[in-house]
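[1] pasting the sequence and the predicted coordinates here, then a few questions.
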Amino acid sequence: MKDNAHTIPAGYSSIAPGHIASVVTCLEMREKPASAPVPLPEGFTLQPLTHHDPDAYRSLFRKVGADWLWFSRLMMSDETLISVLHSSSREIYCVHHNGQDVGLVELDFSEPGEAELAFLGLTQDVTGKGIGRAVMSAATELAWAKPVQRFWVHTCTFDHPSALGFYIRSGFTPYARRVEVQADPRLSGHLPLEAAPHVPLLSA
């Protein structure tokens, strides 16, 4: 994560109307875990993204991430998103099951010697079944198959409550904490008003 943030003072800080704020934890892995890879359950596969249609990608992105306020890709123009989807420094995969895409994995190799786990998520109907552990194992294998010295990820307080513990159990170590403030994507129409009910919706 590029460090372009400033330090906020101790105590309470007000958030502008119509905005949301989350606490972000950055984690890293400096060497490949020694444990054996965890295979995907029968019927699940991890397939490279072959379609680069921005609307189809946004549909999967919402399906996986709406409950956790994933919004960054939804605010991109078609041109910018297509550029991301075609980027040679990114590897994007779909978790496939029963003819449906039920998850998303994206690795970013744009920084030399580093791999960022930009996105990893599953749809609600396949969570809680141990599939996430296998998908993370596959992502880790893919990251360390490249000449990298560091694999990193960040999660925030909008994510699933178990996300931070999941990353730590997967071999990542927390190294930084930040606060991110953004316009609420539910108020802009990029996500439905009922998305992420655990994050109170405050009118602008």
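    Nice, I can see it. Numbering: from 1, shown residues only.
[2] switch to C-alpha atoms for all contacts and neighbour counts from now on
    Will do.
[3] ok, Ser22 touching Phe158?
    Yes - between Ser22 and Phe158 a contact is recorded at 6.5 Å, counting by C-alpha atoms under 8 Å.
[4] which one's more surrounded, these two?
    Phe158 (19 against 16; other C-alpha atoms under 10 Å).
[5] which residues sit in contact with the closest residue to that one other than its chain neighbours?
    Spatial nearest neighbour of Phe158, chain neighbours left out: Trp68 (5.5 Å); criterion: C-alpha to C-alpha, 6 or more residues apart in numbering. When contacts are counted by C-alpha atoms under 8 Å, 6 or more residues apart in numbering, Trp68 touches 158-160, 195-196.
[6] against that first model, consider the following:
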Amino acid sequence: MTQTSASPALAPDGLTLIPATHVAAVVTSLEMHAPPDRPVAPLPLVRIDADLPRYRALYARVGAPWLWFSRARLGDAALGSILNHPDVEAYALDQDGTDVGLLELDWRVPGEAEIAFFGLVPEAVGRGTGRRLMAEAQARAWRRPIARLWVHTCTFDHPGAVAFYERSGFRAFARAVEVVPDPRLDGTLPRSAAPHVPLLADRAALTPR
């Protein structure tokens, strides 16, 4: 591909330029069609569907390091309409009085369930808690008459996320590219969130022309 003076920002073949005000991630979707055959140790999960402040606080603690933003951009009415749906359940994992994990299950599509949100606060990662929380998520999802359980992750998430889901019995079935306005530029997330994802707008402003 030949670049001209009229299009200095033209990307090479195979690349798509993203504005400095946006971020792009590769989203991988994974699924399973039968429940895993393994015992589940009970976990102290607490329903938090009706407690929006608690949900928002936990969502921020779990998700900000990985640039989770979709729930943060919803107002209370929109978020409440999701969490109060009879086919949506949101849980906090409580350890010694502190919320350290988030699990949200969604059965709104007949015959299937989605693990809509799943994660731990940073200080709880690497202790085996994630495996136990996933086993609990799968057990709860398959208590309803479903034929498929699925989950998605993206390249902003922990680099071991896809491998973790595969070890949990999921298999990848789809991949997509998501391009959205950077949530750190409009105040949805603090500018310090997800330092592994460069904040290009700030750098572009400092670049000499």
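    All right, it came through fine. Computed from a prediction, not measured in an experiment: that's the story for all the values here.
[7] all strands of the second structure, in order?
    22-32, 45-47, 88-95, 98-106, 112-120, 148-154, 171-181 (DSSP state E).
[8] and the residue nearest to Phe158 of the first structure, what's its match in the second structure?
    In the second structure, the residue paired with Trp68 of the first structure is Trp66, using TM-score structural alignment.
[9] mind checking how far the residue nearest to Phe158 of the first structure is from Lys129 of the first structure?
    Look at Trp68 of the first structure and Lys129 of the first structure: by C-alpha to C-alpha, to the nearest Å, they are 19 Å apart.
[10] number of residues surrounding the counterpart of Ser170 of the first structure in the second structure?
    Under the alignment (TM-score structural alignment), Ser170 of the first structure pairs with Ser168 in the second structure. When neighbours are defined as other C-alpha under 10 Å, Ser168 of the second structure has 15 of them.
[11] my guess is Ser168 of the second structure contacts Met134. True?
    Yes - between Ser168 of the second structure and Met134 there is a contact under C-alpha under 8 Å: 7.4 Å.
[12] picking up where we left off before, tell me the spacing between the match of Ser170 of the first structure and Asp76 of the second structure.
    33 Å.
[13] and what of Ala205 of the second structure?
    In terms of C-alpha to C-alpha, Ala205 of the second structure sits 34 Å off from Asp76 of the second structure.
[14] these two: which has the busier surroundings?
    Asp76 (14 against 10).
[15] check contacts around that one.
    Here Asp76 of the second structure is in contact with Leu52 (criterion: C-alpha under 8 Å, 6+ apart).
[16] how about it, what's its match in the first structure?
    Counting by TM-score structural alignment, the partner of Asp76 of the second structure is Asp78.
[17] next, the angle from the lengthiest helix in the first structure to strand 44-48.
    If you go by DSSP state H, the first structure has its longest helix at helix 131-144. Between helix 131-144 of the first structure and strand 44-48, the angle comes out at 30 degrees (axes from the mean of the first three to the mean of the last three C-alpha atoms, to 10 degrees).
[18] residues near the equivalent of Val179 of the first structure over in the second structure, how many?
    Applying TM-score structural alignment, one finds that Val179 of the first structure aligns to Val177 in the second structure. For Val177 of the second structure, the count of nearby residues is 12 (other C-alpha under 10 Å).
[19] what does Glu136 of the second structure give?
    Residues near Glu136 of the second structure, counting by other C-alpha under 10 Å: 18.
[20] kindly report the same for Val23 of the first structure.
    14.
[21] for the residue mapped onto it from the second structure, which non-adjacent residue is closest in space?
    Superposed on the second structure with TM-score structural alignment, Val23 of the first structure falls opposite Val26. Residue nearest to Val26 of the second structure in three dimensions, not counting chain neighbours: Val177, with 4.5 Å by C-alpha to C-alpha, 6+ apart.
[22] and Glu116 of the first structure, what pairs with it in the second structure?
    Checking TM-score structural alignment: Glu116 of the first structure goes with Glu114.
[23] look up how far Glu31 of the second structure lies from its match.
    9 Å.
[24] anything in contact with each of the two?
    149-151.
[25] quick one, what contacts the residue lying closest to Glu31 of the second structure once chain neighbours are set aside?
    Closest residue to Glu31 of the second structure apart from its sequence neighbours, by C-alpha to C-alpha, 6+ apart: Trp150 at 4.1 Å. Residues in contact with Trp150 of the second structure, defined by C-alpha under 8 Å, 6+ apart, are 29-32, 112-115, 170.
[26] alignment lookup: Trp150 of the second structure to the first structure.
    Match for Trp150 of the second structure (TM-score structural alignment): Trp152.
[27] and the contacts of Trp150 of the second structure, which is closest to Pro181 of the second structure?
    Closest approach between these and Pro181 of the second structure, by C-alpha to C-alpha: Ser29, at 21.5 Å.
[28] how near is the spatially closest residue to the closest one that is not a sequence neighbour to Pro86 of the second structure?
    Spatial nearest neighbour of Ser29 of the second structure, excluding adjacent residues (C-alpha to C-alpha, 6+ apart): His152 at 4.2 Å. Distance of His152 of the second structure to Pro86 of the second structure, given as C-alpha to C-alpha: 22 Å.
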